[in-house]
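Colleague: Provided below for reference: sequence and predicted model.
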Amino acid sequence: MAGGEARVLAVDVGAGTLDVLVAEQNQRPENWPKLVVPSRSAAVARQIGAATAERRAVVFRGPTMGGGADSRAMKAHVAAGLPFFATAPAALTFDDDLAAVGAAGVQVLDEAEAEREVQRDAVDVRSGDVDLGALAKALACLAVPTAVTAAAVAAQDHGFSPMASNRILRFRTWERAVAEHRPLSSLFWRAESIPTLLTRLRAAANCLAPLGVPILAGDTGPAALLGA
């Protein structure tokens, strides 16, 4: 970019908030722009809740993201006797086992079927841990340059484990790192090198891919330890 100034967009995906930092080479750290906004899980839950109140079907589509508030909203929607449709990647937000998702009342569709339901007046709810378009608009409104030279994202990823507790998988990943005397930095990856089991982290990094810059990704646990 002009003048060779480095600017890094860092995003911490939490259960309740999305914490954003823009690190600028020519600014003092205390002056780096920071934003704390509702997490995408919380925003999606609000969208689903509004559809429930309007007694409308929901189509949930896009990449896998973190569960929590969105999962609870889905269950409340189904409990209200309303249709809830999801494409497979989005459905994995609720459980790594699509059979379990179906048993919870979610109808898993392909993209063409999902589009047809939207045309029939279902509420189109988009998944994804980072809404890059909305984030770019927010920064632009604050006169913060949105052209960056690199990006980083952290999210809590238990790992893909449809047949057993994914929390156990997450802890075993850390246990192996400790047993092998690996540094904390080994638990961070370039976007293209994120292990395939870390489906949420891969999806979150892919949300930032339109930036066209190198992306570093890691679990929030090691990120907090490294920052401390």
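Modeller: Great, that's in hand.
Colleague: from here on, contacts and neighbour counts on C-alpha atoms
Modeller: Noted.
Colleague: Could you check how far residue 92 is from residue 40?
Modeller: Plainly put, residue 92 is 15 Å away from residue 40 if you go by Cα to Cα, to the nearest Å.
Colleague: Compare these two and say which one has the larger neighbour count.
Modeller: With neighbours defined as other Cα atoms under 10 Å, residue 92 and residue 40 compare such that residue 40 has more, 26 against 23.
Colleague: got the contact list for that one?
Modeller: 17-18, 127-131 (Cα atoms under 8 Å, 6 or more residues apart in numbering).
Colleague: how near is it to residue 85?
Modeller: Counting by Cα to Cα, the gap from residue 40 to residue 85 is 19 Å.
Colleague: The chain: helices as residue ranges?
Modeller: Residue ranges of the helices in the chain, as given by DSSP state H, are 40-53, 69-79, 88-91, 98-103, 111-119, 132-141, 166-179, 199-207, 220-227.
Colleague: Correct me if wrong: residue 190 contacts residue 214.
Modeller: Yes: with contact defined as Cα atoms under 8 Å, residue 190 and residue 214 form a contacting pair (7.2 Å).
Colleague: Alongside the first one, take a look at this:
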Amino acid sequence: MEVFMIDIGKGTQDLLYSDENLNTENWVKAILPSPTTMLAEKVKKIEENLRIDGFIMGGGPVKKAILEHLKKGFKVTISERAARTIRDDIEEVKRLGIEIVDKVENPNFFLRDLGFELYEKFLKLAGKEFNPDIFAVACQDHGFVKGQSDRITRFKYFEERLKETRDPHDFFFVQETGFFSRFDSILQQLRDGGYKGFVMDSKVASVCGILSYAKEIGIKEFIGLDIGNGHTLGVSIKEGEICGLFEHHTRYLTPEKLKELVEKLASATLTFEEVFNDNGHGAAVFEKVNPEKVLIAGPNRNLFRKYGEYAYPGGDVMITGCIGLYEVAKRKMI
């Protein structure tokens, strides 16, 4: 079984292609600028009105670049499907001065998270064909319910899913959700490309990667942290199952505050209100744990370095999410 894994973040997209004949450390991999970063640079070079088509994708840099283009005096027209890259609420997009149409005639800019031609070229450079049996994608999606805070929408998903299962490998989608617009867009792109695959939240994919590393070093009870550019997710794990979870915005955290959150997570005293009222997403804690270690991943992992240790699944902290995706594919898709 060949699996192509891609973990799409705000700054980078991390690629990994499995080969059952090789050790994980020898699989073809790459760390590239994220799709939104690359597309933002393209927008900056365009000196004409934008006619945008495509899919819903991660906003961030490309959204900012499109709005800056508008401020320069250029007109921006976008298809309704792609418009939710700017804002989930179409009316808000219109209020920004962007024209939304059913069909864009002669588009000069295309939005999408998945670049199939790029992946084929990447594998060709490595002397391999791009022909995965499973296409596994991780990205982040807050979810959208009109009139509801996206912090609540996102965390509600975690709470409801945890009532059904505490196995992080179950947190994936093969069918459209109806409220995670970016996940649904990814699944549509996979179908259009003729690929069998799934999508899951990048933070949970990282948890699965950390769990893989914990098993490798013989740890059964631990705290896992993914400290990202935008969000920090903490989980308490015992015997492969989630005992508690919290998510916060990284910019509001200090090493001392994060240490306190981790201690309360372990003792099962952390509450939803404590995290949410501090501008985080929330917490859901079921039982206490006695962690053998605190294992850390994510681009801002140095924030907690003196209180834990880095996880190296597959020998590389940068592919933590990809290894998590592989574990899900192995367990759930074969």
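Modeller: Cool, got the structure. Just so it is clear, the model here is predicted, and its values are computed rather than measured.
Colleague: What does the TM-score come to for these two?
Modeller: Scored by TM-score structural alignment, normalised by the length of the first structure, the superposition of the two chains gives a TM-score of 0.86; 210 aligned residues with a Cα RMSD of 1.6 Å.
Colleague: Of all the helices of the first structure, which one is nearest residue 150 of the first structure?
Modeller: Go through the helices of the first structure one by one with Cα to Cα and the one that ends up closest to residue 150 of the first structure is helix 199-207, at 11.8 Å.
Colleague: Please tell me which residues of the second structure that closest one aligns onto.
Modeller: Helix 199-207 of the first structure corresponds to residues 181-189 in the second structure, going by TM-score structural alignment.
Colleague: Equivalent analysis for stretch 71-85 of the first structure, please.
Modeller: For stretch 71-85 of the first structure, the matching stretch in the second structure spans residues 63-77, with TM-score structural alignment as the criterion.
Colleague: what about residue 179 of the first structure, neighbour count?
Modeller: Neighbour number of residue 179 of the first structure under other Cα under 10 Å is 8.
Colleague: got the contact list for it?
Modeller: With contacts taken as Cα under 8 Å, 6+ apart, residue 179 of the first structure has no neighbouring residues.
Colleague: And it, how far from residue 138 of the first structure?
Modeller: 43 Å.
Colleague: Can you give me the neighbour number for the equivalent of residue 107 of the first structure over in the second structure?
Modeller: Taking TM-score structural alignment, the alignment pairs residue 107 of the first structure with residue 99 from the second structure. By the criterion of other Cα under 10 Å, residue 99 of the second structure has 16 neighbours.
Colleague: same check, this time on residue 23 of the second structure
Modeller: One way to gauge burial is a neighbour count; for residue 23 of the second structure, by other Cα under 10 Å, it gives 10.
Colleague: To which residue of the first structure is it aligned?
Modeller: In the superposition onto the first structure, residue 23 of the second structure corresponds to residue 28 when matched by TM-score structural alignment.
Colleague: that older thread, ok, the match of residue 107 of the first structure - contacts?
Modeller: With contacts defined as Cα under 8 Å, 6+ apart, residue 99 of the second structure is in contact with 76-78.
Colleague: try it again with 10 Å
Modeller: Residue 99 of the second structure makes contact with 51, 75-80, 83, 93, according to Cα atoms under 10 Å, 6 or more residues apart in numbering.
Colleague: next one: residue 161 of the second structure
Modeller: Contacts were defined as Cα under 10 Å, 6+ apart; by that measure residue 161 of the second structure touches 155, 167-168, 170-171.
Colleague: Give the buried subset of those residues as a PyMOL selection command.
Modeller: Here is the PyMOL command that picks out the buried ones among those, judged by 16 or more other Cα atoms under 10 Å:
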select buried, resi 155+167+168+170+171
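Colleague: Export the contacts of residue 161 of the second structure to TSV and append columns for distance to residue 256 of the second structure.
Modeller: Shown next, in TSV, are those (distance: Cα to Cα, whole Å):
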residue	distance to residue 256 of the second structure
155	24
167	29
168	27
170	32
171	30
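Colleague: Distance-wise, check the residue nearest in space to the middle of the first structure relative to residue 64 of the first structure.
Modeller: By Cα atoms, centre = their mean, the first structure has its centre lying nearest to residue 129, at 2.1 Å. Distance check for residue 129 of the first structure against residue 64 of the first structure: by Cα to Cα, it reads 8 Å.
Colleague: Common neighbours of those two, please.
Modeller: Taking Cα under 10 Å, 6+ apart as the contact definition, residue 129 of the first structure and residue 64 share the neighbouring residues 200-201, 203-204.
Colleague: which one in the first structure is aligned with residue 39 of the second structure?
Modeller: Under the alignment (TM-score structural alignment), residue 39 of the second structure pairs with residue 44 of the first structure.
Colleague: that older thread, what would the helices of the first structure look like in CSV with distance to residue 155 of the first structure?
Modeller: Rendered in CSV, the data for those read as follows (distance: least, Cα to Cα, whole Å):
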stretch, distance to residue 155 of the first structure
helix 40-53, 12
helix 69-79, 15
helix 88-91, 16
helix 98-103, 22
helix 111-119, 26
helix 132-141, 15
helix 166-179, 12
helix 199-207, 6
helix 220-227, 5
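Colleague: what's the closest of those to residue 156 of the first structure?
Modeller: helix 220-227 (5.3 Å).
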